[in-house]
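Participant: no FASTA, just this:
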């Protein structure tokens, strides 16, 4: 077997990033990527059997990194006793989300490729993983804090999925619209506040609805 030359894969991925970012998935040519990297198209096929494999090699490590961060953060939260979760839920979420948000901007170009290249299968797989991790934590939180959101019917697994999917889809609009980080932070803060109010109603029931109604009438 021929020995692979060091640095070739990195150069191919660098050129692939430029092409996917500029042209989208469908209009990106493996031949042009190879030429820009200074190699033949065959060099790509030694490493990647097709364009999707090259695309996945570029975006999946970053997507996996975000999913793994979310999973590890929420696993740590789930390991806390129920009373500690209830007392620290907001501060824990705020601290964790800042790191989550920062990771997106550290890898902004890759997320832009993932969201806007026109290759939807990998993005949907990624979004499904985020939602699955998130809804699992919500379910465990409800169980460990003896909340009656499910038993009362205020929440169902289907609704939990819809809410989580809508939140993360909305969050990634900051990438789609190429928002500067400071402006995006303001918008996401408002988005989280909106969702937190809704979740408070689901978790606390009629009492929270009454309080929110009174606040609405004052404004």
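Facilitator: Perfect, thanks for sending it. All figures in this text were calculated on a predicted structure; none of them were measured in a lab.
Participant: contacts, neighbours, all on C-alpha from now
Facilitator: OK.
Participant: tell me the buried residues in the one helix or strand residue 95 maps to?
Facilitator: Element membership of residue 95 [criterion: DSSP states H and E] is helix 82-106. Residues 82, 85, 100-101, 104-105 are the ones in helix 82-106 that count as buried (16 or more other CA atoms under 10 Å).
Participant: what is that helix packed up against?
Facilitator: Helix 82-106 makes packing contacts with helix 51-78, helix 120-144 when contacts are defined by 3 or more CA pairs under 8 Å, 6 or more residues apart in numbering; DSSP states H and E.
Participant: the last one packs against which elements?
Facilitator: Right, helix 120-144. For helix 120-144, the packing partners by 3+ CA pairs under 8 Å, 6+ apart come out as helix 51-78, helix 82-106, helix 108-116, helix 157-171.
Participant: looking at the ones you listed, which is closest to residue 126?
Facilitator: helix 51-78 (6.6 Å; CA to CA).
Participant: what distance separates the closest one from the centre of its chain?
Facilitator: 8 Å (CA atoms, centre = their mean, to the nearest Å).
Participant: buried ones in that helix?
Facilitator: By neighbour count on 16+ other CA under 10 Å, the buried set for helix 51-78 is 51, 54-55, 58-60, 62-63, 66-67, 70-71, 73-74, 77-78.
Participant: any chance of the buried residues of helix 82-106 in a markdown table, plus distance to residue 14?
Facilitator: Below are the buried residues of helix 82-106 laid out as a markdown table (distance: CA to CA, whole Å):
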| residue | distance to residue 14 |
| --- | --- |
| 82 | 46 |
| 85 | 43 |
| 100 | 24 |
| 101 | 24 |
| 104 | 19 |
| 105 | 18 |
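Participant: re the thing from before, same list (the helices and strands packed on helix 120-144) but as TSV, adding distance to residue 146.
Facilitator: Formatted as TSV, those follow (distance: least, CA to CA, whole Å):
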stretch	distance to residue 146
helix 51-78	13
helix 82-106	8
helix 108-116	37
helix 157-171	16
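Participant: another structure for you, compare them:
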């Protein structure tokens, strides 16, 4: 049992190096196994295939990020935008939670957002954007109905959803330190929230 556990961990370690260096699509199972000192049969025994090996590295982090986003979106759904008054720092707990998840698992997140082409995770950024957009489209439609003479600006909601996720992607690729990332993201989140509040509605077409 100990040898099996050690072999599995060695494969994961060598696979992470290979995936980080070459990305999923160009990574070689043969090279991973050579680094780990095992045959390719070990990969099929523990992980079934290359996709399974990649999943073992990124799935827990993927679930952690999804969980943080879903928790945040559920809280937002409980807000009444018609009476909501934004206060600076309202979203700090969410920012702190998500930044911590992202930076405690920085390598796995890097694999997800920039090394996953060819794997089942290759559209993960679009998946996050779609989830944000779907949630805020519903919330914003309800808000629009409460404001006379206004309607939902759908292209703006789509753009802001995209911008929200890509801000985190930018953060991860340019700032390596968690504390510095948090200092950057708190005011960035304020900017995003004000964008939502000020621009998701437009005058009704006559």
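Facilitator: Received, thanks. What you see is a predicted model, and the numbers here were worked out from it, not measured in a lab.
Participant: touching the helix holding residue 95 of structure 1 from outside, list them.
Facilitator: With contact meaning CA atoms under 8 Å, 6 or more residues apart in numbering, helix 82-106 of structure 1 is reached by 66, 69-70, 73, 77-78, 111, 141, 144-145, 181.
Participant: return the closest of the residues you listed with respect to residue 160 of structure 1.
Facilitator: Among the contacts of helix 82-106 of structure 1, residue 141 lies closest to residue 160 of structure 1 (CA to CA), at 12.4 Å.
Participant: and that closest one, what's its match in structure 2?
Facilitator: By TM-score structural alignment, residue 141 of structure 1 lines up with residue 139 in structure 2.
Participant: pull up the gap between its match and residue 85 of structure 2, please.
Facilitator: Noted for residue 139 of structure 2: a distance of 15 Å to residue 85 of structure 2, by CA to CA, to the nearest Å.
Participant: ditto for residue 156 of structure 2
Facilitator: As judged by CA to CA, residue 156 of structure 2 and residue 85 of structure 2 stand 21 Å apart.
Participant: now which residue in structure 1 aligns to residue 185 of structure 2?
Facilitator: Using TM-score structural alignment, residue 185 of structure 2 pairs with residue 188 in structure 1.
Participant: run a quick neighbour tally on its match.
Facilitator: Neighbours of residue 188 of structure 1 under the rule other CA atoms under 10 Å: 18.
Participant: now stretch 14-22 of structure 2 on structure 1. Mean distance?
Facilitator: Following the fit onto structure 1, the mean deviation recorded for stretch 14-22 of structure 2 is 1.9 Å by mean CA distance after the TM-score superposition for structure 1.
Participant: ok, and what's touching that stretch?
Facilitator: By CA under 8 Å, 6+ apart, stretch 14-22 of structure 2 touches 27-28, 31-33, 35-36, 53-54, 57, 107, 110-111, 115.
Participant: need the buried ones from the residues you listed selected in PyMOL.
Facilitator: Buried subset of the contacts of stretch 14-22 of structure 2, written as a PyMOL selection, criterion 16+ other CA under 10 Å:
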select buried, resi 27+28+32+33+35+36+53+54+57+107+110+111+115
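Participant: just give the nearest non-adjacent residue to the match of residue 185 of structure 2, would you?
Facilitator: residue 171 (6.7 Å; CA to CA, 6 or more residues apart in numbering).
Participant: so that neighbour touches residue 186, yeah?
Facilitator: No: with contacts counted by CA atoms under 8 Å, residue 171 of structure 1 stays clear of residue 186, the gap being 11.7 Å.
Participant: just want to know which of the two has more residues nearby.
Facilitator: Neighbours were counted for residue 171 of structure 1 and for residue 186 using other CA under 10 Å; residue 171 has more, 17 against 10.
Participant: one step back: hmm, which two among the buried residues of helix 82-106 of structure 1 are most spread apart?
Facilitator: Of all pairs drawn from the buried residues of helix 82-106 of structure 1, the widest gap by CA to CA lies between 82 and 105 and measures 32.7 Å.
Participant: picking up where we left off before, what's the match for the residue nearest to residue 188 of structure 1 in structure 2?
Facilitator: Aligned partner of residue 171 of structure 1 by TM-score structural alignment: residue 168.
Participant: residue 157 of structure 1 - how many residues pack around it?
Facilitator: The burial count assigned to residue 157 of structure 1 is 12, neighbours taken as other CA under 10 Å.
Participant: same question but for residue 20 of structure 1, I mixed them up
Facilitator: Other residues near residue 20 of structure 1 come to 25 when the count uses other CA under 10 Å.
Participant: buried residues, the helix or strand encompassing it. List them.
Facilitator: If you go by DSSP H and E, residue 20 of structure 1 is part of helix 8-23. Within helix 8-23 of structure 1, the residues scored as buried using 16+ other CA under 10 Å are 8, 11-13, 15-21.
Participant: just give the nearest non-adjacent residue to residue 175 of structure 2, would you?
Facilitator: Of all residues not flanking residue 175 of structure 2 in the chain, residue 181 sits nearest, at 6.0 Å (CA to CA, 6+ apart).
Participant: and the one you found, how far from residue 35 of structure 2?
Facilitator: Residue 181 of structure 2 is 34 Å from residue 35 of structure 2, where distance means CA to CA.
Participant: same check on residue 44 of structure 2?
Facilitator: For residue 44 of structure 2, the distance to residue 35 of structure 2 equals 16 Å [CA to CA].
Participant: same thing with residue 134 of structure 2?
Facilitator: From residue 134 of structure 2 to residue 35 of structure 2 the distance is 44 Å (CA to CA).
Participant: likewise residue 167 of structure 2?
Facilitator: With CA to CA as the criterion, residue 167 of structure 2 and residue 35 of structure 2 are 36 Å apart.
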